[in-house]
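Colleague: here are the coordinates; sequence isn't available:
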């Protein structure tokens, strides 16, 4: 049975689906005759750079050309490569010495997403590296083993720069991770999986515009999947336990991941470190910016796909995402994996609500009329997505779309239309002042929209207290730095900041739908 037939015939218990794809569907407007993906190409594995030897690691941000489709060159950006970048291996107790060289013709920043480091080293929007210049930074690693990542944070251009390909992984190791005997042969039984969606125009270039009403409302929705920068890749893995480090590196889209053969897998780590024990699951929701490490058992007959299922996320159910979409083919080879699945991974000391010193409330808000105009444009395009947005829970009835009295939003309006606590982000305003070392209770909720908002806090790792009033699922009981806030929902976290962030180089907290971040759904705060 071939890959496509297998996916077509697959079903997954507990996930309601009305149809299954019989072929791969790529909806970009690139000429379908010319559009021949490199089917079943080997999964690209980013080079692993060991930074623990005190040598200076050079990260060169460059323009590049990439061939996603045979014979078609796409303009991209990357770090030491044409698209994406390396994985940096860092070690607790060591300092990573990094030099970021900006070889683009524009200003950029580079944020170390998930690292607990001072604001002066965080790489937020205030730490701009001008064209042709360099930023030398020492990153003291004080936190436990985890999978983190780095990407631009140039306000208001983060979304576009990430689309172009500027991103890479950070692999933190420590004595505890050494002792666990998890699969750790990079690219062999320890596999990075960077999941991103893109859209291509007729010329085979990335099709993206920030100040597009639909993008600003729902976040960018691509129709073509890339894994580690490749379409339809395949990875051959040894028999035994294999580890996948999954990063949702998309601008906005969430994924509901599973395996096409319905297998059970084990989640061993979330954003900021190991769970106490492996959590068995058959599907997992991963929102933009989140990471999970999962283990599967491979035998001599293994051939399956990592797939994503339809999700009721506003604006994200247009084809092919109204069906199961394969991401990565996994095949066993004749070698044997050295790693194991431990029964116990770590011990997590739980924060206590009675130790909280300060409680803060954050309401994530989209601009008045934004969802209305996005739906109106979708209807004008006769897109099935409009109906799906309503079905997903929008309170706006279809009749309201006939109301033409509302003024149209201009590109200037869109620049700061989203916000937190009633106001858009302002580079010159410090929104909160936090005391270093004190436990805080953050309550993140939504305004009137029906979006899913992944919320990321810089400079820390936190524990999820509740999601919509309920205790989080076991795989969310570890350390996190990004967490979903579901439509009309409330997510509560307990957080303590161990490093300082001064007024000139503050920390950020924001929606990790990058189009929301770039149009105002972000705050900045100090830690002293």
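Modeller: Done, it's in. Quantities reported herein were computed from a predicted structural model and do not represent experimental measurements. Residues are numbered from 1 along each chain as shown.
Colleague: can we go C-alpha only for contacts and neighbour counts from here?
Modeller: Will do.
Colleague: Surely residue 346 is within a helix?
Modeller: No - according to DSSP: H, G, I helix; E, B strand; the rest coil, residue 346 belongs to no helix; its state is coil.
Colleague: Residue 278 is in contact with that one, correct?
Modeller: No - assessed by CA atoms under 8 Å, residue 346 is found out of contact with residue 278, at 10.1 Å.
Colleague: neighbour count winner among those two?
Modeller: The neighbour comparison of residue 346 against residue 278 (other CA atoms under 10 Å) goes to residue 278, with 21 against 17.
Colleague: Figure out the helix or strand that the more buried one lives in.
Modeller: Element membership of residue 278, judged by DSSP states H and E, is strand 273-281.
Colleague: what's in contact with that strand?
Modeller: Under the contact criterion CA atoms under 8 Å, 6 or more residues apart in numbering, strand 273-281 has outside partners 144-147, 264-269, 341-348, 474-475, 477-480.
Colleague: Second structure for comparison follows:
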């Protein structure tokens, strides 16, 4: 077996065909290192989605969840429940979803608005719902302290303080995050604002503003979805790639663009694998946003590399059809591997979009007076740790304490030879260095999730604003969900003083 290096995968050489993922793709160094729609777009009902899956042609657009606004508060209703779906083509799997059998609807929040979420747990075990990337009070963050039992409803409410960006929501209870998320409990959140950039960018959901949720899962031939070390090391596994819930291992989905400029929102909702998006013709993508919002300007990139939990946005202006590829790289002990032509976008339009304006102003932090910390990602056998502590319970995990208004720079050091996807709740961060090198290009944007390769390190800078609490904590952890469940998670307490 070889270590995951974190290098960008090579370009596919075979156009017009899929590469099968290698069964049993490996990373790590032995067991000790083992873990280490209805438009056609119409928004589709579950029954119609199943038909679309069988046909394997049209991209399914997740439903847009309608909120109800009363007295200045917009209320959204979600139900976490079990269901069935075809994760492996032609095979029925037991799955879970929000308001449906697999995945969940997209929510739209508007910056400055107050939202209330009534979330009912119809599972058979505790769950939480974490608003990944959202700047919300710790008591509303959906971390392990917010878990609620089967049959109960949790109703967080807060003012949306985020600017325009792509977020997502998923479970975050202790020890069950990987199991619940891999079975389908995940959905996208779109935050809108009134900035000039937002006004100039495509924003009609399902028409020229398109969600792309990619998942590389693990399943046996009977459709049983695997989520832990025992499952991933079992025999006869496949690692299907899903796009918005549709298996694209042998199918290229289609989308007809009725606007010349089309915006795509990417989310890697895989439990552990890395996904790189590129064009099959070798041309560039125009990236406009990272995890935490707009770049300063639209930037041409050869590809977009997303570790587990990461997001990005890009636009395309097309005169001819373009096929998008997903290059999947194993991020954990075993997982997906290969290149997939997952979506062909065909233009049917004659409009002429205006030139994009400057998107954002990002002032780089001067960290000379910032408080410095070191966060060490480690392991002991198959137990994962942060700063030497395994976060498998609230009492056993390391706790980072800071204060409201603090300005800090963290060196996140990977003392293992495993791949890690570092995620910080609450506040966005800027990259100061990556493996000793200065960030460039899109790396100068805002993030909440970033790759830390085996033996590598990143320096990140952040300011703690708006929220403090002496009871509820945020989390910092590896977003390889198996690593999180195995202890690579610490708590972050932000107090007034």
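Modeller: Received the coordinates, thanks. Nothing here was measured: the structure is a model prediction, and the numbers come from that model.
Colleague: Give me the TM-score for this pair.
Modeller: The TM-score (TM-score structural alignment, normalised by the length of structure 2) is 0.84; 449 aligned residues with a CA RMSD of 2.6 Å.
Colleague: Which among the contacts of strand 273-281 of structure 1 count as buried?
Modeller: Among the contacts of strand 273-281 of structure 1, those buried by neighbour count (16 or more other CA atoms under 10 Å) are 144-147, 265-269, 341, 345-346, 475, 477-480.
Colleague: Inside strands: which ones of these?
Modeller: Using DSSP state E, the members of those that fall within strands are 146, 147, 265, 266, 267, 268, 269, 479, 480.
Colleague: Can you tell me which of those residues is nearest residue 424 of structure 1?
Modeller: residue 480 (25.1 Å; CA to CA).
Colleague: so what corresponds to that closest one in structure 2?
Modeller: Aligned counterpart of residue 480 of structure 1 in structure 2: residue 447 (TM-score structural alignment).
Colleague: in the stretch 201-350 of structure 2, which spans are helices?
Modeller: Assigned by DSSP state H, counting those that start in this stretch, the helices in the stretch 201-350 of structure 2 fall at 229-232.
Colleague: thought the match of residue 480 of structure 1 was touching residue 427?
Modeller: No - in this structure, residue 447 of structure 2 is not within contact of residue 427 by CA under 8 Å, at 9.0 Å.
Colleague: What does residue 390 of structure 2 correspond to in structure 1?
Modeller: With TM-score structural alignment as the criterion, residue 390 of structure 2 matches residue 424.
Colleague: how many other residues sit next to its match?
Modeller: 22.
Colleague: residues in contact with it?
Modeller: Neighbour list for residue 424 of structure 1: 416, 417, 418, 519, 520, 521, 522 [criterion: CA under 8 Å, 6+ apart].
Colleague: Can you tell me what residue 110 of structure 1 aligns to in structure 2?
Modeller: Checking TM-score structural alignment: residue 110 of structure 1 goes with residue 129.
Colleague: Can you tell me how far its match is from residue 17 of structure 2?
Modeller: As defined by CA to CA, to the nearest Å, residue 129 of structure 2 lies at a distance of 38 Å from residue 17 of structure 2.
Colleague: Looking only at neighbour counts, state which of those two leads.
Modeller: Using other CA under 10 Å, the more surrounded residue of residue 129 of structure 2 and residue 17 is residue 129, with 27 against 14.
Colleague: so the more buried one makes contact with residue 143?
Modeller: Yes - taking contacts as CA under 8 Å, residue 129 of structure 2 lies within contact range of residue 143: 7.5 Å.
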